[in-house]
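Enquirer: Here you go, sequence then predicted model.
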Amino acid sequence: MSPKPPSQQQTHQTDDYLKLRKSITIQEASDSQIKKIYQILRSSQKDLQQFSVSQRAAEIDKIIGYIKANKEAICTRIVTDTGKSRTDALVSEVLGVLDNLHWNKANAHKILKLRKVSTPISLLGKKSYIQQEPYGTVLIIAPWNYPFHIAMTFITGAFLAGNSIIFKPSEHTPLTGLIEEICAISPLLKQSLKVVYGSGVTAEKLIDEKPNKIFFTGSTRTGKAILKKASQYIIPVDLELGGKDAMVVFPDVDIKRTVAGALWGGLTNAGQSCTSVELLCIHKDIFEQFIEQLTTAVQPLVINTGDQGDADIGAMTTDFQLEIVKQQLDDAIEKGATIIAGGNTFNEKGRFFPPTLVSNISPEMKLYQEETFGPVIALLPFDDEKQLATELNQLPYGLSASIWSRDIDRARRLANAIQVGAVSINNVMLTEGNPALPFGGVKQSGFGRAKGKEGLLAFTRSKSILIDKQSSKIEPNWFPYTRQKYQLFQQLIDVLFTPSWIKLIKLAKTGLALEKEAQRDRGNQ
């Protein structure tokens, strides 16, 4: 039995979606257009810096209000461009954006403010600060799988930090005009943002104009190309790339709840998430029981787009990604894998791919090693926790994972052992659901962090400031060097880094001697 295909009414809505998809056309930006955009934004960024973080946060409030008031229309635009189910568009995109915007505007001031830090006793009388400064004009290149969420979260984060922004959406899901429409509610944000449409050709031109920093979310292959291009100009880059996320299930779980988590984690957004569950690792003691319940639970899922919130899984967004999924499945079957559910498209025209469960997976299969990015879950039994950690760490990716067990100590032990950027325990894809938590991976999943404190700071560079009093004193470490100074500095090192209850007394005595020697030298000059 296969998951439920679209009804007649739903098929009609799907046809509307396909007609709208065909109307998406992208014209590449010219060299002169791009140069002009950079000139405008570099000028507007100087104006933006005159506004405080609190003033910029007030502008984000306007954006939040507009999105709330227009959430249905925004969902429709997202569904049109991506083929998502409507609930996926509402929850993963709209709700996710509002969550992140609300957290950022509430916390930006304390994260980005001038921060006083400690000054060592050897620099007595001086004060030290860290100041966060915007990079200037940043380039944000977004993917096609979450075109609204990533666009609005990154744009508003960069704006809060004081940057002007060039935003290039994916040519596959451009949401033409939507980002501009929303940001126009804030004149200050509107003048700090330019949306540039185009393919990778346009992205290359944008990099050639030397933005102050690049933020890219997308495939590992494209990320490597951007990194190589940016390295020519020594442009810093943050990369959030692919994943091959594992869900590890121990025998002591509530199977019904864990099955539900596995299905949602592997199939939400038609599996087109960097943190989708792609490897479902189930302890051998419950493997057969778990698979039986998983197979039963996948059957009632409704696959469709253009729905009214009553479809579970939408269409895949691009033809090339659909082809990748097919090729991986063909390769796995050829090498001995078994299809338990799904496995063939029932609507090629609509890019629908049924939820697919695959067992008998082995490391030589593409389905095991490569990111699938589709509604396919590979099922693997395991019986040794340490061996499993070793095998998972041999994968090229390291974005996130989930671990399911009543034994929290065991779950945390495994979480510490596997090389990933985030771990959800007894839930799935939930670290990115908390706006306070940073998001990013290791190995070929990229580097840098989005969201939370680290995410806001990523849009800034730190400037160190040390303040001393204006006086006539000469610093002991300044010229001229003398043998007496050398001996006193030796004493200073011994006092500073040797534990002693009379340390402060010794330090004061040595410090005064150095000061006296420095001023004596000054008098001799």
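Expert: Right, received. Where do you want to start? Numbers count the residues shown, from 1 in each chain.
Enquirer: alpha carbons only for contacts and neighbour counts from here, please
Expert: Noted.
Enquirer: count of residues packed around residue 156?
Expert: 27 (other C-alpha atoms under 10 Å).
Enquirer: do the same with residue 413
Expert: Residues lying near residue 413 (other C-alpha under 10 Å) number 12.
Enquirer: Repeat that for the one 3 residues further on.
Expert: For residue 416, the tally of surrounding residues (other C-alpha under 10 Å) stands at 12.
Enquirer: three-state assignment of it?
Expert: With DSSP: H, G, I helix; E, B strand; the rest coil as the basis, residue 416 sits in helix.
Enquirer: swap in residue 378?
Expert: For residue 378, the secondary structure call by three-state DSSP comes out as strand.
Enquirer: who touches stretch 183-194?
Expert: Contact partners of stretch 183-194, identified using C-alpha atoms under 8 Å, 6 or more residues apart in numbering, comprise 37, 41, 44-45, 48, 59-60, 62-63, 66, 159, 163-167, 180.
Enquirer: Below is structure B, check it against A:
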Amino acid sequence: MDIIDPSTGERIESYAEHTQSAVEEALDRANEAFEEWRLRPVREREELLAAAGEVLRENKRTYAETMTREMGKPISQAIAEVEKCAWGCDHYAEHASAYLESEGHPSPPGASVETVYEPLGPVLAVMPWNFPFWQVFRFAAPSLTAGNVGLLKHASNVPGCSMAIEEVFREAGYPEGVFQSLLISSDLVDGILADDRVRAATLTGSGPAGRAVASTAGEHLKKTVLELGGSDPFIVLDDADISAAAEVGAQARNQNGGQSCIAAKRFIVHTDVYHAFLDQFTEAVSSLTVGDPMDEETDVGPQARQDLLEALHGQVEASVEAGARVVTGGEPLDRQGAYYPPTILTEIPEGCPVDAEETFGPVAAVYAAPDENAAIVKANDTEFGLGASIWTEDRERGERLARQIDTGNVYVNQLVKSDPRVPFGGVKESGYGRELSNAGIMEFVNRKTVWVE
């Protein structure tokens, strides 16, 4: 696995892929580790998770630099990602015992009935490159603490992150085999998932990848959680705080180089405030600093790979050819590295790529809507259903409209984000299942009824 620095296009490191025999050994270790790990008291598992959070904090700059070198995330955002992972560890270290507490049920006189929550076994995690630490920890923190063991198949352009995450758990004192990273190609995933030693899988990634994992898992009757793509609407109503919406909207679209499933992608603006919003949004987007991701002042770094930049630009070109208008950006920057500028398109033709497809980069499509009903119709006019953001000064109005949007998450007067305290996931083509909070830890447990006469 060759690591290409996306800010320069130069190869900076190489990792040897694990052989088939190494994978077999890892599966054996996971299976053996599970038999001991499942019996550990939850409190001991919580203490180890708290230690993992400390390892993250102590080494946050080192881990952040690994992220930045491998996929181009601005260093300040990379540090924040490591800190968020530590927060996720803290959350489950504090609350896992309560989440996993057995639940009693009504029963006949002389009998006791309760549901207990037991781990499933080794879980395969197929994870993406865009949030290379957070995506893993939001699976691993609850699942390992519930008593499962983890096998990580990370994206091929972030092997250093993959190995660093394994190091976090090792340094925290986790037993050997409880969390392992597999440096393998995607074509080995089906075989691993079909193996009897693996009991479940979680995937964050593209629709095709999700379908492939779900198909194999279904064939072998194994539980899956899928978090797939998104084309999140960002609705600005006529009574919104336009300045706040524009400022947060610029961040919501361009954070992490726009490479986020829950980034705001389709900006649906009431006609009464359309021009005022567009002017302020354009100003906010144009003020973002594009540059060296190792520079603390950089807001937008390079795209993670050159081929991803080319695919994004192809979507923009096809949309412009169909009739969309470029307000700002729209062309790759003439510099070394995979740099694409923050871009705004308006007058979006129905069915063009930026309208109908997920744009995984700093490209915002802005629409005008005559009223709130039209805005909701447009928000739901997508195959995806991950997140949505609504901007209005009337909180009751925001809550009412939030219930009309077909997504797994709706935020009113805030950008869409994942938080350890609340469930996260999507509907429709954005996947199924939930991560984080109580819902997340319950995805990979056996909810066993125990009836005692």
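Expert: Ah, there it is. Note that the coordinates shown come from a computational prediction; the quantities given were computed from them, not determined experimentally.
Enquirer: Could you find the counterpart of residue 260 of the first structure in the second structure?
Expert: Using TM-score structural alignment, the partner of residue 260 of the first structure in the second structure is residue 247.
Enquirer: picking up where we left off before, which ones among the contacts of stretch 183-194 of the first structure lie within strands?
Expert: Using DSSP state E, the subset of these located in strands is 164, 165, 166, 167.
Enquirer: counterpart of the second one in the second structure?
Expert: For residue 165 of the first structure, the aligned position in the second structure is residue 150, judged by TM-score structural alignment.
Enquirer: all strands of the stretch 401-525 of the first structure, in order?
Expert: Using DSSP state E, counting those that start in this stretch, the strands of the stretch 401-525 of the first structure run over residues 422-425, 442-443, 446-447, 460-467.
Enquirer: Confirm for me that residue 325 of the first structure is in contact with residue 372.
Expert: Yes. Between residue 325 of the first structure and residue 372 there is a contact under C-alpha atoms under 8 Å: 5.9 Å.
Enquirer: Who has more neighbours out of the two?
Expert: Set residue 325 of the first structure next to residue 372 and count neighbours by other C-alpha under 10 Å: residue 372 wins out with 29 against 21.
Enquirer: Look up how far residue 256 of the first structure lies from the more buried one.
Expert: Look at residue 372 of the first structure and residue 256 of the first structure: by C-alpha to C-alpha, to the nearest Å, they are 26 Å apart.
Enquirer: coming back round to it: find the nearest non-adjacent residue to the match of residue 165 of the first structure, please.
Expert: residue 179 (4.7 Å; C-alpha to C-alpha, 6 or more residues apart in numbering).
Enquirer: Could you measure from the alignment partner in the first structure of that neighbour over to residue 158 of the first structure?
Expert: Using TM-score structural alignment, the partner of residue 179 of the second structure in the first structure is residue 193. Applying C-alpha to C-alpha, the value for residue 193 of the first structure to residue 158 of the first structure is 10 Å.
Enquirer: Residues that sit against both of the two, list them.
Expert: Shared contacts of residue 193 of the first structure and residue 158, defined by C-alpha under 8 Å, 6+ apart, are found at 164, 165.
Enquirer: Residue 181 of the first structure maps to what in the second structure?
Expert: By TM-score structural alignment, residue 181 of the first structure lines up with residue 167.
Enquirer: The contacts of stretch 183-194 of the first structure, buried ones only, as a PyMOL selection?
Expert: Applying 16 or more other C-alpha atoms under 10 Å to these leaves a buried subset, and the PyMOL line that selects it is:
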select buried, resi 37+41+44+45+48+59+60+63+159+163+164+165+166+167
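Enquirer: taking the contacts of stretch 183-194 of the first structure one by one, which sit in helices?
Expert: Mapping the contacts of stretch 183-194 of the first structure onto helices (DSSP state H) picks out 37, 41, 44, 45, 48, 59, 60, 62, 63, 66, 159, 180.
Enquirer: JSON lines for these, including distance to residue 351 of the first structure?
Expert: Converted to JSON lines, these look like this (distance: C-alpha to C-alpha, whole Å):
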{"residue": "37", "distance to residue 351 of the first structure": "36"}
{"residue": "41", "distance to residue 351 of the first structure": "39"}
{"residue": "44", "distance to residue 351 of the first structure": "42"}
{"residue": "45", "distance to residue 351 of the first structure": "42"}
{"residue": "48", "distance to residue 351 of the first structure": "44"}
{"residue": "59", "distance to residue 351 of the first structure": "39"}
{"residue": "60", "distance to residue 351 of the first structure": "36"}
{"residue": "62", "distance to residue 351 of the first structure": "37"}
{"residue": "63", "distance to residue 351 of the first structure": "33"}
{"residue": "66", "distance to residue 351 of the first structure": "32"}
{"residue": "159", "distance to residue 351 of the first structure": "36"}
{"residue": "180", "distance to residue 351 of the first structure": "29"}
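Enquirer: Greatest separation within these: which pair is it?
Expert: 37 and 66 (26.0 Å; C-alpha to C-alpha).
Enquirer: still on that earlier bit, separation between the residue nearest to residue 150 of the second structure and residue 122 of the second structure?
Expert: Distance, residue 179 of the second structure to residue 122 of the second structure, using C-alpha to C-alpha: 9 Å.
Enquirer: got a list of what the match of residue 165 of the first structure touches?
Expert: Shown in contact with residue 150 of the second structure (C-alpha under 8 Å, 6+ apart): 30, 122, 123, 124, 125, 140, 143, 144, 178, 179, 180.
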